[in-house]
Every structure is written in structure tokens, then in C-alpha cells.
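J.: here is a sequence together with a model predicted from it:
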Amino acid sequence: MKSRQPPPPKLRIVVATTIVPPGEHDDAALAAQVRRGNALRIGLLEAGYDLVASLPADMFLPERIAQLQPDLIIIDAESDARDVLEHIVITSRDERRPIVLFTEDDTTSSMEAAMAAGVSAYIVAGLKAERIKPVLGVALARFRQEQKLLDELADTRHKLAERKVVERAKGVLMAHQQLTEEQAFQKLRSMAMNKKLKLSEIAQRILDVEDLLG
């Protein structure tokens, strides 16, 4: 009889809400924010997500995000979201996370600024409980695809860097020991096997010694 697999952990979400500025329409703005907040909570609950915290999008947001370590960040910015973006840039600088921004701001400049800041999905006039699950699903899929491409790019760059190190080390051996390119490569391989190191690691050691000796 097959054992049951444990259910996947719930996605941990933090909601960052823009601060309503003081002014003549405080009551109406606060009421609208409460309605949007309720729609978010209902949508997250119905989708089975774990709402870890709801935070003001202020200067302390990056520190709180670092402490909570959520899987995804939702920004609820009814109007101008540009004030939030600088905090989001700091938040996602050290560790990338999917970020979904719900707003009523449909200007192209705001959208471009948000995407440049690392926002995965910019949703205009879409903060309704029934839309939360599909919107987050698309944002997560897009983020994972982007992360996969970034990882592949980083891996390619790493391999190219290792290849350059090996080529330089071969050149050192060829110059100092009058070896052919093939002989230098075989010597590198033999040294790496004897030391139980990667080819690039033994090559870097040779280069380090070369630098020390001048």
C-alpha cells in the first residue's frame, strides 16, 4: 500500500499596503483600502494561501520582509505606487521573490517603473477576491520561468569563466614545461585526479602560484 505524500506547504504571503496620506478624504480613502484589504484576504483564504502579515509599505518594509521570509509579496497600491517601488527594490535586491502589484494606476510610466523594480505582475483594476488565485498562479509561473532562465545564464557564465581559467593554466604549463596543448591538458587532468579536485580548481591553483612567483 502506497504511503500518502504530505500536502505541499502553503505559500507564505506578505501583503504590503500603501499608506493613506492625511487629507480631506481620509475616511473615503481608508474605507476603500479596507474594502480592498478584505477582498485580498478572502481571495487568499479561498485559494488556500497563508497570509503571514499585512504591512505598511514604508521604510521598514525591507527589514520586515527579511525577517518574515515570505514566498510571495503582494502590494496593494490603489493609486500612485511609485513611492513603494524604492522599498521593493531594496527588498528584492538580495533575494528575488515574486511580487504582484494591484493598483488603479494604468499609466505606462508607472507600469514600466514597477517592472524595472522587479514586479512580476502589474494588475490594474483587478483586486477582486475571485481573481486572486489565477493572478497569483500566472505571476508564480512567470517568476519561476524567469528564475530558471537567470539560473541557466549564471551557469553558462560560470562554465565560461572556468574554461578561461583552464585555458590560462594550460598556457602556463606549456610555457614553463615546454608541453604541447594536449600534454598540458592531460597534466592538468592528472593533477586534478590526484588531488581529487575539479579541473578548474587545480587550474586556479596553478594560476595563483604563477601570480605569487611573478
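T.: Structure's in. What do you need? Nothing here was measured: the structure is a model prediction, and the numbers come from that model.
J.: C-alpha only now, for contacts and for neighbours.
T.: Fine.
J.: what residues does the helix or strand containing residue 114 touch?
T.: For residue 114, the host element (DSSP states H and E) is helix 108-116. Where contact means Cα atoms under 8 Å, 6 or more residues apart in numbering, the residues beyond helix 108-116 that reach it are 80, 81, 82, 85, 121, 122.
J.: buried subset of those residues as a ChimeraX selection?
T.: To isolate the buried ones among the contacts of helix 108-116 in ChimeraX, judged by 16 or more other Cα atoms under 10 Å, type:
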select :81,82,85,121,122
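J.: and the closest residue to residue 140 other than its chain neighbours, what is it in contact with?
T.: Closest residue to residue 140 apart from its sequence neighbours, by Cα to Cα, 6 or more residues apart in numbering: residue 98 at 6.3 Å. Residues in contact with residue 98 (Cα under 8 Å, 6+ apart) are 71, 72, 73, 119, 120, 139, 140, 143.
J.: what about versus this one:
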Amino acid sequence: MRNLRIVVVNTIIAAGEEDDLVLQGQAARAEALRVGLLEAGYDIVASLPADMYLPERIAQLQPDMIIIDAESDARDVLEHIVMATRDERRPIVMFTQSEDTASMDAAMAAGVTAYIVAGLQSERIKPVLNVALARFKQEQKLLSELHDTRHKLAERKVIERAKGLLMARHQLSEDLAYQKLRNLAMNKNLKLSEVAQRLLDVEDLLG
């Protein structure tokens, strides 16, 4: 099994101001994260700034997971992450110093899988990412099941409408109308819902 391919998105401000204690702290956090990921055996494919080009870069790199290293307010980062993962969801883990509830809510609403406050010790990184990945897979499974259920309900509704149409037009019983739909589907090598939708489309055209 190959290692997870990870893109790290950081909010570290421009270099050249290392005398600033805040920037030094950010740089130290970024280094601790990098070391922890490498020690855990992950493949860091890129470390990117949270700018307008982020969605395009993530689309090109196709990482398995996105990690956000944010000191505090990460609203701009989240906006870019939302755009970058809008069409293809990925697990997102956010390491931050902010304990603000509003920031946490905003992160979760943006699609962040795990929101980790403080304590960026390298030995914690692997278990945190494992949990985030497992949670993401479970969420995707539930979303897929929900989508399938909605699709089946929509198909059933179409079949019921087509069956009602046949019953009214040909004075058929419900069973005979259903059998007629089944025979049409078998003869045309189509799904029952597809035949039903075609009947409804024709009815709409003819008025």
C-alpha cells in the first residue's frame, strides 16, 4: 500500500521577518508538522500558500489529504479550500491555535474533517490523520448511501407516475400496468425507470 500523498497549506507570512516572534512560532510549527509527517512515513507532495491559485494547484497535484497549518483566523484559507475541494472531496485536517467556537464551526462547514487545537507534537500526527481518514471514509460512505436512497426513491416515483398513466389510458389494473412496463423494459433492454421516464416524456410532449 502506497503512502498517503499530502499537500500542506500554510498561512506563514512572507519570509525575511524572522525577528518577529509570531513568525518564528509559525515557522517552528510548520517545521514540526513537516518532520512529523515525514517520520510517520507520509509523502509531502507540496507545501502551498493559501492564495487564489490553491484550487488549481490541488487539482493538478491530486493529493489524498490536505493539511492546513493555521495560526489563528483562517477564513481566507477556508474559502480557497472550499473552492479547491468543491468538485472532489478530500479529507482535510486543520492544525491551529484558535479555540474560537465560531472558527471551528466555519471550518467544519467548509469541509474540514478534523480540527486540532494546539499541541502539534510529531508523535500525535499519525494517529490524528488515521482517525481523520477513517472519519472521512465513513462520511463518504453515508453520503453515497444517502444519494443511492434518494435516487431509488426518485426512480420509484417515476415508475408510479408511469404506472398511473397506463392505468388511466388503458383502463388497466395496477398489476397489469406494472407488467406492461416490465415487458417494455425487457423488450427495449432498458431499466424500468428509464422506460417509465420515456412514457412520461412522450405524454408531456403530446399534452
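T.: Arrived safely, thanks for sending. None of these values were measured; they are calculated from a predicted model.
J.: and the TM-score between them?
T.: Here the superposed chains carry a TM-score of 0.94, computed using TM-score structural alignment, normalised by the length of the second structure; 207 aligned residues with a Cα RMSD of 1.8 Å.
J.: any idea how far residue 55 of the second structure is from the residue mapped onto the residue nearest to residue 140 of the first structure from the second structure?
T.: Using TM-score structural alignment, the equivalent of residue 98 of the first structure in the second structure is residue 91. Applying Cα to Cα, to the nearest Å, the value for residue 91 of the second structure to residue 55 of the second structure is 15 Å.
J.: go on, residue 93 of the second structure?
T.: Counting by Cα to Cα, the gap from residue 93 of the second structure to residue 55 of the second structure is 17 Å.
J.: compare those two and say which is more crowded by neighbours.
T.: residue 93 (23 against 17; other Cα atoms under 10 Å).
J.: would you agree that one is in contact with residue 111?
T.: No: using Cα atoms under 8 Å, residue 93 of the second structure is not in contact with residue 111, being 9.6 Å away.
J.: grab the nearest non-local neighbour of the corresponding residue of the first structure for residue 73 of the second structure.
T.: Counting by TM-score structural alignment, residue 73 of the second structure lines up with residue 80 in the first structure. Spatially, and ignoring its direct neighbours in sequence, residue 80 of the first structure is nearest to residue 105 (6.0 Å; Cα to Cα, 6+ apart).
J.: show me what contacts that neighbour?
T.: 78, 79, 80, 81, 124.
J.: residues contacting the spatially closest residue to the first one that is not a sequence neighbour?
T.: Read it as residue 78 of the first structure. Using Cα to Cα, 6+ apart and skipping residues adjacent in sequence, the residue nearest residue 78 of the first structure is residue 103, 4.6 Å away. By Cα under 8 Å, 6+ apart, the contact set of residue 103 of the first structure is 76, 77, 78, 79, 80, 81, 122, 123, 124, 125, 126, 127.
J.: same thing but at 7 Å, please
T.: Contact analysis of residue 103 of the first structure by Cα atoms under 7 Å, 6 or more residues apart in numbering lists 76, 77, 78, 79, 123, 124, 125.
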